[in-house]
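[1] Sequence first, predicted coordinates after that:
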Amino acid sequence: MKLRLFPQETAALELLAKMAQQSVSAAQVLSEMFGARRQDHQRIFDELMNHERQATELQRALLTQLRTSFVNPLPREDLLDLSEGLVASMEQLVAVGEVVVLNRLDRIAREASDQLEIVNRQAELTVTAMRSLGRLDDLEDYWIETIRLAKRANHTHRVWSADSLRELSIGHYARNAEMARALLSAAHAFRDIATNVGRIIVKES
């Protein structure tokens, strides 16, 4: 493992961790939306959008940090790729909320909450991982667990889709399918971040 000497290098990692924390907060907001009355959905969605804006501001701060710093804990392009993965995960979480609002959903399928629980756990793991990028040897378990959770999300998605196709009308099925795709895409976005971390671990070892 390459030796890291400078404590000030952690600034970029803290910004990445704060971006990941916005995803945790977004997942918590979605959990509130899933249990809320329809008339409250727009207000909750506005809160979700605020977390997306904060993530965007944090990415902008990261870009400034990368341009102005002399030494970074990892190559600039790796840090940039991770930030783009975090933005992608946030976009998918926002998409879930948008599906709820646009389709005026009164009842949220149990499977949606199951998927959101998986995504929230991935986001929590990612917060810790972003802070630990200076100690890559400690991140193999994160890499493996996040990918395992994505496989679990794949299974839940398949079961949810099959059950919905059998039990729901065409209209209800379409709305469920749209939400299911957005939640699965969020799980895949976090999987892609973990895969990127795995690539960095191999490259930097």
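    Structure's in. What do you need? Not measured: the values here are computed from a predicted model.

[2] CA atoms for contacts and neighbours, from now on please.
    OK.

[3] which residues touch the residue nearest to the spatial centre of the chain?
    The chain has residue 89 as the residue nearest its centroid, 3.7 Å off, counting by CA atoms, centre = their mean. Shown in contact with residue 89 (CA atoms under 8 Å, 6 or more residues apart in numbering): 23, 185-187, 189-190.

[4] change it to 6 Å
    If you count contacts by CA atoms under 6 Å, 6 or more residues apart in numbering, residue 89 has them with 186, 189.

[5] what about the helices in the protein?
    Secondary structure of the chain (DSSP state H): helices at 10-34, 41-68, 76-102, 110-131, 140-167, 170-204.

[6] Quick check: residue 23 vs residue 138, distance?
    Distance of residue 23 to residue 138, given as CA to CA, to the nearest Å: 22 Å.

[7] ah, wrong one, I meant residue 99
    Here residue 99 is placed at a distance of 37 Å from residue 138 (CA to CA).

[8] Who has more neighbours out of the two?
    Between residue 99 and residue 138, residue 99 has the larger neighbour count (other CA atoms under 10 Å), namely 17 against 13.

[9] what number of residues lie near residue 24?
    24.

[10] Hmm, residue 125 and it touching each other?
    No: the pair residue 24 / residue 125 is not scored as a contact, 9.6 Å apart, by CA atoms under 6 Å.

[11] farthest residue from the center of this protein?
    residue 169 (30.7 Å).

[12] Next up, a structure to set beside the first:
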Amino acid sequence: MKPSLTRLLSSQSAALDHLESMADAFEQSVDVLAQLFGASHDAAEELDTQLGALDSRATSLHMALLTSLRSAFVTPLPRQDLYLISNGLNRAIERTCLVGSIIHQSRSYRLPTAAMDVLEILDRQSDLLKAAMAQLTDFDQLEVTWIQLERLGHRAERVLLSWRLQDASELLARHYYRQREVALGLGDAFEAVRQVIVALGQVLVRES
């Protein structure tokens, strides 16, 4: 029995819909994380709960995408590419939410300007990734977005390095180590975003 046209089209749409939803969840997680900066402890409790819910939602979307790929007759891009993009987004959300937990549990709500600079870059990357997920079948537009993501990735590395090399003598030891954990956590989030950027680059090379 031949697959119906409706099923073929719905299979393609499902994979892209899941990726767009994951990119949206990443954008939300970065926004909630930003709200933790300077928050009161009571407000932070609710924000941490929101991050936990976003993390769970991302995992569910990632699993749903895997299921849709296994059952699809046709996919808009190779299954491996779609899986790598989804896995990277899921890890980016997971790492972003983990940073929120570090901030909340250590009560490190007051962070240096460098932390805000790093978060601003992550926020911009989340916007671009959301755009990229809507451009997976428009390679000219995707290339423009990919270039911007690459540039932001390099900028993030420089800002993070500057923060990590901050003179420890300027801070009490406990504050220094708390800030270091936050910086390392954000570095992990950027590394997950890097995985998505690499996967998008592979798509562009393969489809060119």
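    Here it is on my side, so go on. Here the structure is a predicted model, which means the values were calculated and not measured.

[13] What is the aligned counterpart of the residue nearest to the centre of structure 1 in structure 2?
    In structure 2, residue 89 of structure 1 lines up with residue 92, judged by TM-score structural alignment.

[14] try residue 103 of structure 1
    Checking TM-score structural alignment: residue 103 of structure 1 goes with residue 106.

[15] same deal with residue 176 of structure 1?
    Counting by TM-score structural alignment, residue 176 of structure 1 lines up with residue 179 in structure 2.

[16] what does residue 165 of structure 1 give?
    Using TM-score structural alignment, the equivalent of residue 165 of structure 1 in structure 2 is residue 168.

[17] Setting aside sequence neighbours, what's the nearest residue to its match?
    Once flanking residues are discounted, residue 168 of structure 2 sits nearest to residue 176: 6.2 Å by CA to CA, 6 or more residues apart in numbering.

[18] Check residue 161 of structure 1 too.
    Residue 161 of structure 1's closest residue in space is residue 177 (CA to CA, 6+ apart), at 6.8 Å.

[19] Tell me how many other residues surround the one you found.
    By other CA under 10 Å, neighbour count at residue 177 of structure 1 equals 17.

[20] Residue 171 of structure 2 now?
    By other CA under 10 Å, 12 other residues sit near residue 171 of structure 2.

[21] what sits against it?
    For residue 171 of structure 2, no residue counts as a contact, taking CA under 6 Å, 6+ apart as the criterion.

[22] and the gap between it and residue 82 of structure 2?
    According to CA to CA, residue 171 of structure 2 stands 44 Å off from residue 82 of structure 2.

[23] again with residue 146 of structure 2
    16 Å.

[24] same check, this time on residue 158 of structure 2
    29 Å.

[25] Tell me which of the two has more neighbours.
    Between residue 158 of structure 2 and residue 82, counted using other CA under 10 Å, residue 82 has the larger neighbour count: 24 against 12.

[26] what residue of structure 1 matches up with that one?
    In structure 1, residue 82 of structure 2 lands on residue 79 (TM-score structural alignment).

[27] Let me see the contact set for residue 35 of structure 1.
    For residue 35 of structure 1, no residue meets the contact criterion (CA under 6 Å, 6+ apart).

[28] Show me what it lines up with in structure 2.
    When structure 2 is aligned by TM-score structural alignment, residue 35 of structure 1 is paired with residue 38.

[29] Tell me, how many residues neighbour the nearest residue to residue 99 of structure 1 once chain neighbours are set aside?
    Using CA to CA, 6+ apart and skipping residues adjacent in sequence, the residue nearest residue 99 of structure 1 is residue 179, 6.2 Å away. Residues contacting residue 179 of structure 1 under the criterion other CA under 10 Å number 21.

[30] Could you do residue 88 of structure 2 as well?
    23.

[31] same thing with the one 3 residues further on?
    For residue 91 of structure 2, the neighbour count with other CA under 10 Å is 24.

[32] residues in contact with the nearest residue to it once chain neighbours are set aside?
    Among residues not flanking residue 91 of structure 2 along the chain, residue 192 sits closest, at 5.7 Å (CA to CA, 6+ apart). Counting by CA under 6 Å, 6+ apart, residue 192 of structure 2 touches 88, 91-92.
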